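sequence and predicted structure are below.
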Amino acid sequence: MSMEQLTKQTAGVINAVTKQPKWDKDTLYAGIQKILIEKREKAESDEAYLEMLLNNAAFYIGHTNGMNNFLFQSIDKETFYSPDSFKVYLSNLRTMISDPAEIQKIAERQRAFVLKGETVEEKARHGELAYMTTKIVNDLLLDFLTTFYHPNNKEHMQPFMEYSAKVVVETVFKFCNTYASLQIDAIPGKKDLH
């Protein structure tokens, strides 16, 4: 199959996934805003809030990378894992990524990107946008993979197995990032998030 077909197939799955009510733009934004407000209220200082945003973005980055690895292995081995296998993998992944040392490692690599800016306000704005983007990408990839590994979808997902694992993972990840960017760009007054 051609790249055009892979792109079309990926777009079809993403489109089906994002028709769920939780992916409605207003619902999605309201949910994330609520989480950000709760995080801000829990933080003892601006610096603690920035660290919380950085650590949460680091968690999502690590979690997304782990799911990408799972998809890579699946395509590479031309194996459809059961939903239960995927759940076990996710549970193990969450445990590994939740390890403070692992979070710290990812956070330090991402610090300059997530907390860009000169002032606390600029850093918070960038941190909130990074948090939202990494959360949306992670959640969308999770929904994509849950759909991918659903036993009723095996026949529809079979064409993905005809590509290299690297190409499939890059294509799916690109779609998730593009969708997240479109959602973030649609936020009214996104410059004044906090």
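Ah, there it is. This one's a predicted model, so the numbers in the text were calculated from it and none came from an experiment.

only C-alpha atoms for contact and neighbour calcs from this point on.
Noted.

which helix runs longest in the protein?
In the chain, with assignment by DSSP state H, the single longest helix is helix 46-76.

mind listing what's buried along that helix?
For helix 46-76, the neighbour count (16 or more other CA atoms under 10 Å) marks 49-64, 66-68, 70-76 as buried.

give the buried residues for stretch 158-172.
Of the residues in stretch 158-172, those scored as buried under the neighbour-count criterion (16+ other CA under 10 Å) are Phe160, Met161, Tyr163, Ala165, Val168, Val169, Thr171, Val172.

another one to put next to it:
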Amino acid sequence: MSMELLTKQTAGVINAVTKQPKWEKEALLEGIQKILVEKRGKVDSDEAYLDSLLQNVAFYVNHTNGMNNFFFQSIDKETFYTPESFKVYLSNLRTMVKDPEELQKMMDKQRDFVLKGETIEHQARHAELAYMTTKIVNDLLLDFLMTFYHPNNREPMQPFMEYSAKVVVETVFKFCNTYASLQINQLPGKENLN
């Protein structure tokens, strides 16, 4: 099978997933803005807010990496896992990525990227963008995989098994990142987060 076919197949699944109401631009913006307001309200300083965003970015990066690893194994073994086994994996993954040591390692790796800027306001805007991006990528990959592992979708998802696991995971992840970037660039008020 050609890369063109894999790209077309991936685009088709992403397109179907993003037709859900929660992926409409307005719903997405409102949801993220609500979360950011809640996060800001839970802390008593700008530094604590930045730390909270950095911690969340680290969580989402680790969570996304874990889902990619599961997906890689699935494609590599040419195995469709059951939705139940995927949910069990997600539960275990959540516990694992909340581990303080694992979270701290990723926070250290992401710190310079997430907290760019000369002023605390600029750092907060950049951290919010990083948070939004990692959250959207994680949520979209999760929805993609829930669709992929749904028993009714095995036949239409079979073509994914004909590629190398690395190529499939990279292609799906690239689509998730591109979609996240497009959504963020189209969000009203995004210019206030640059």
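Noted; the coordinates are in hand. Here the structure is a predicted model, which means the values were calculated and not measured.

still on that earlier bit, now render the buried residues of stretch 158-172 of the first structure as JSON lines, adding secondary structure.
Output for these, formatted as JSON lines (DSSP: H, G, I helix; E, B strand; the rest coil):
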{"residue": "Phe160", "secondary structure": "helix"}
{"residue": "Met161", "secondary structure": "helix"}
{"residue": "Tyr163", "secondary structure": "coil"}
{"residue": "Ala165", "secondary structure": "helix"}
{"residue": "Val168", "secondary structure": "helix"}
{"residue": "Val169", "secondary structure": "helix"}
{"residue": "Thr171", "secondary structure": "helix"}
{"residue": "Val172", "secondary structure": "helix"}
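
closest one of these to Ala16 of the first structure?
Here the nearest of those to Ala16 of the first structure, counting by CA to CA, is Val172; it sits at 13.8 Å.

leaving out the residues flanking it, which one is nearest to Phe150 of the first structure?
Quick fix: residue 150 of the first structure reads His, not Phe. The shortest distance from His150 of the first structure to any residue other than its chain neighbours is 6.2 Å, reached at Pro83 (CA to CA, 6 or more residues apart in numbering).

from Asp76 of the first structure, how far out is the one you found?
The spacing between Pro83 of the first structure and Asp76 of the first structure, counted by CA to CA, to the nearest Å, is 18 Å.

and if you look at Asn152 of the first structure?
Asn152 of the first structure sits at a distance of 21 Å from Asp76 of the first structure (criterion: CA to CA).

so the residue positioned nearest the centre of the second structure, which state does it fall into?
Using CA atoms, centre = their mean, the residue of the second structure that lies closest to the mean C-alpha position is Asn138, 1.6 Å off. Secondary structure of Asn138 of the second structure, reduced to three states by three-state DSSP: helix.

of all the residues in stretch 94-106 of the first structure, which ones are buried?
By neighbour count, with 16+ other CA under 10 Å as the criterion, the buried positions of stretch 94-106 of the first structure are Arg94, Met96, Ile97, Ser98, Ile103, Gln104, Ile106.
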